[in-house]
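Student: I'd like to go over a predicted model; first the sequence, then the structure.
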Amino acid sequence: MSELWPHARIQRCFFHIQQNVIRYTTKHPNLEAGEEILNLTNELMKVRSKQQAEQWKEKYDN
């Protein structure tokens, strides 16, 4: 984790990140904001390498 996300203040496993998002948005959000954060989380779950982490960050870091 620290190699992929060296500046992360709190490190949590992807599973628990996803579960927290689903708890608050459900798997089928009604609001656009809920859809966006669920999609963001789903894309994060696919990150498996440092290169993918950098690509994810570039895409969503705005």
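Tutor: Nice, I can see it. Residues are numbered from 1 along each chain as shown.

Student: C-alpha from now on. contacts and neighbour counts both.
Tutor: OK.

Student: can you give me the buried ones in the helix or strand where Gln52 lies?
Tutor: Using DSSP states H and E, Gln52 maps to helix 50-60. For helix 50-60, a neighbour-count test (16 or more other C-alpha atoms under 10 Å) marks Ala53, Trp56 as buried.

Student: and the comparison structure, right after this:
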Amino acid sequence: MVLPDRRWAALLGRFPAPRVVITDDGSGIAAALSECWSETAVQRCLVHVQRNVRTYLTGRPRTEAGKALLRLGRALTRIHAPAEAAAWLAALHDWHQ
């Protein structure tokens, strides 16, 4: 279990809990959010997800699987409706298969 960074917890304790927080998913803030605002939904920043995908795959993957995964990562910021999110999840599931 990751203990929350006391500085994050002190900062979060100064504000009322929002319904949703968007974060880069750093371990310090994630633990503090869990402790201080346990009812708040946490969304990972999609731009940071895309950057992580590109870091692992490079901007020009050589394999077909890598190219397909990069396309999926790039598609994340174009999702605007629940049906699009469901289609993206289905495509990710297909990629895993």
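Tutor: Cool, got the structure. Treat the numbers as computed from the prediction; the structure is a model and nothing was measured.

Student: can you calculate the TM-score here?
Tutor: Superposed pair, TM-score by TM-score structural alignment, normalised by the length of structure 1: 0.66. Supporting alignment: 54 aligned residues with a C-alpha RMSD of 2.1 Å.

Student: ranges for the strands of structure 2?
Tutor: 20-23, 41-44 (DSSP state E).

Student: take the ones you listed and write them to a markdown table, including mean neighbour count and distance to Ala65 of structure 2.
Tutor: Formatted as a markdown table, the strands of structure 2 follow (neighbours: other C-alpha atoms under 10 Å; distance: least, C-alpha to C-alpha, whole Å):
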| stretch | mean neighbour count | distance to Ala65 of structure 2 |
| --- | --- | --- |
| strand 20-23 | 13 | 28 |
| strand 41-44 | 14 | 24 |
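
Student: ok now the helix holding Gln52 of structure 1, how far from the chain's centre?
Tutor: Relative to its chain's centre, helix 50-60 of structure 1 lies at 11 Å (C-alpha atoms, centre = their mean, to the nearest Å).

Student: how far away is the equivalent of Arg71 of structure 2 over in structure 1 from Ser2 of structure 1?
Tutor: In structure 1, the residue matched to Arg71 of structure 2 (TM-score structural alignment) is Asn39. Asn39 of structure 1 is 23 Å from Ser2 of structure 1, where distance means C-alpha to C-alpha, to the nearest Å.

Student: ditto for Lys57 of structure 1
Tutor: Distance, Lys57 of structure 1 to Ser2 of structure 1, using C-alpha to C-alpha: 15 Å.

Student: columns distance to Ile29 of structure 2 on top of the strands of structure 2, output as a markdown table?
Tutor: Listed next are those as a markdown table, based on distance: least, C-alpha to C-alpha, whole Å:
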| stretch | distance to Ile29 of structure 2 |
| --- | --- |
| strand 20-23 | 8 |
| strand 41-44 | 11 |
